[in-house]
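>>> quick one, fold the following:
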Amino acid sequence: MVFKNILKSLSLKSKKLESINSKIIKEKSDTDWRSIYIATFVALISSIQGFSIIPILWPYIKFINPEISEIANGAFQGASALGNAIASIFSGYLVNKTSNTKPALIISRILAIFSTFIYFGIELNSKSAIYLMIAYQLLMGISFGFGNVYRTHIAMATKESERSKGYGLSNLSYSLGTILGPCKFFI
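You can find the predicted model right below:
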């Protein structure tokens, strides 16, 4: 009788282990690593872009227009933060409603490209440089706000057991961007 109970409990435990193993195998095959690698690479490029421009904004605008005050620098940074906050809320709502991060990520890159053209125009007209810089910073803030949903994409595309690897790649790309962005000043 005791043997039968032990055998039954062992067979039940082995069935549970088999079902857990089959779930783990299915989990590994369901993760879309290709999209995670692409999103992480785009985040790396965005981070490099941001950290290569941010340190030189104030010296650049001061060179273009020497009469500019420090208050303008606060306006630049505030415009970026405001755009980021508004876009983060809106993109979060959009992703929550559609369960799709791709539109927000595409909008992010389009806005970043458009704002770069505004940045190129700052040098052409020194009188309106302040307004162009505020517009650039506002659009870049909006772009970063929409781009932050790549972390949501990682959460949606990975299984729970592999999520830490996805987030690790994401944090690595951001950290590399903060290092590689300003490196151009040392070359």
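>>> every contact and neighbour count from this point should use C-alpha atoms.
OK.
>>> pretty sure T158 sits against G166.
Yes. Between T158 and G166 there is a contact at 7.2 Å, judged by Cα atoms under 8 Å.
>>> so which strand or helix has F51?
Following DSSP states H and E, one finds F51 within helix 33-53.
>>> how many other residues sit next to the closest residue to I68 other than its chain neighbours?
Among residues not flanking I68 along the chain, K62 sits closest, at 6.3 Å (Cα to Cα, 6 or more residues apart in numbering). Using other Cα atoms under 10 Å, K62 has 17 other residues around it.
>>> Proceed likewise with the subsequent sequence, for comparison:
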Amino acid sequence: MKKIDVTTTENLYGFIRGLYAFGNVIFSMLSGWLSNKASDTRPAMIIGKFITILAALAYLFVEVFQSFHVVLFIAFEFLLGTSSGICSVFRTHIAMASTEADRSKAFGITQLATASGFVVGPY
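From the prediction side, this is the model:
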């Protein structure tokens, strides 16, 4: 934020970062409740991935539209927190989709994929 707008304060940045946690908490509870009611986690995961794409687009346009950079950064953080909260049902999906004998292997593969994404993603 400081590279785009040098007048940005730390309080604004803290507020924007807090929106991630707020979206995560609210939508984690909501998606868990809705997935429990529907007995299916796939719609929540699909919606969560779609919102992740919207968040990435908002972040992409932060530098393109200089006059709306704060609004776009707010949208990015809130949408990313929202998608993270909605996609938190993936553990339930793995537990429902795998057999008891294969469950530990399924969780291990998921954790390996997540860790690999964190390592390879920035490159």
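>>> which elements pack onto the helix holding F51 of structure 1?
Contact partners of helix 33-53 of structure 1 among helices and strands, from 3 or more Cα pairs under 8 Å, 6 or more residues apart in numbering; DSSP states H and E: helix 150-157, helix 163-183.
>>> got a list of what the residue nearest the centre of structure 1 touches?
Nearest residue to the geometric centre of structure 1 (Cα atoms, centre = their mean): N148, 3.7 Å. Residues near N148 of structure 1 by Cα atoms under 8 Å, 6 or more residues apart in numbering: S88.
>>> what does it align to in structure 2?
Aligned counterpart of N148 of structure 1 in structure 2: S88 (TM-score structural alignment).
>>> which helix or which strand is home to the equivalent of L105 of structure 1 over in structure 2?
Under the alignment (TM-score structural alignment), L105 of structure 1 maps onto M45 of structure 2. Using DSSP H and E, M45 of structure 2 sits within helix 42-60.
>>> for the next helix or strand after that helix, buried residues please.
Proceeding N to C from helix 42-60 of structure 2, the next assigned helix or strand is helix 69-86, under DSSP H and E. Neighbour counts over helix 69-86 of structure 2 (16 or more other Cα atoms under 10 Å) mark 69-70, 72-86 as buried.
>>> helix 69-86 of structure 2 to helix 42-60, inter-axis angle?
Orientation check (axes from the mean of the first three to the mean of the last three Cα atoms, to 10 degrees): helix 69-86 of structure 2 against helix 42-60 gives 160 degrees.
>>> report all helices and strands that helix 69-86 of structure 2 contacts.
Using 3+ Cα pairs under 8 Å, 6+ apart, helix 69-86 of structure 2 sits against helix 10-38, helix 42-60.
>>> mean neighbour count, these: which tops it?
A comparison of the helices and strands packed on helix 69-86 of structure 2 by mean neighbour count, using mean count of other Cα atoms under 10 Å, puts helix 42-60 on top with a mean of 18.
>>> packing partners for that one?
Applying 3+ Cα pairs under 8 Å, 6+ apart, we find helix 42-60 of structure 2 packed against helix 69-86.
>>> what angle do the helix it packs on and helix 10-38 make?
30 degrees.
>>> distance check, C87 of structure 2 against F27 of structure 2.
9 Å (Cα to Cα, to the nearest Å).
>>> adding mean neighbour count, write the helices and strands packed on helix 33-53 of structure 1 out as TSV.
Output for the helices and strands packed on helix 33-53 of structure 1, formatted as TSV (neighbours: other Cα atoms under 10 Å):
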stretch	mean neighbour count
helix 150-157	20
helix 163-183	17
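>>> pipe these into JSON lines and attach distance to S99 of structure 1 per row.
Formatted as JSON lines, the helices and strands packed on helix 33-53 of structure 1 follow (distance: least, Cα to Cα, whole Å):
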{"stretch": "helix 150-157", "distance to S99 of structure 1": "9"}
{"stretch": "helix 163-183", "distance to S99 of structure 1": "18"}
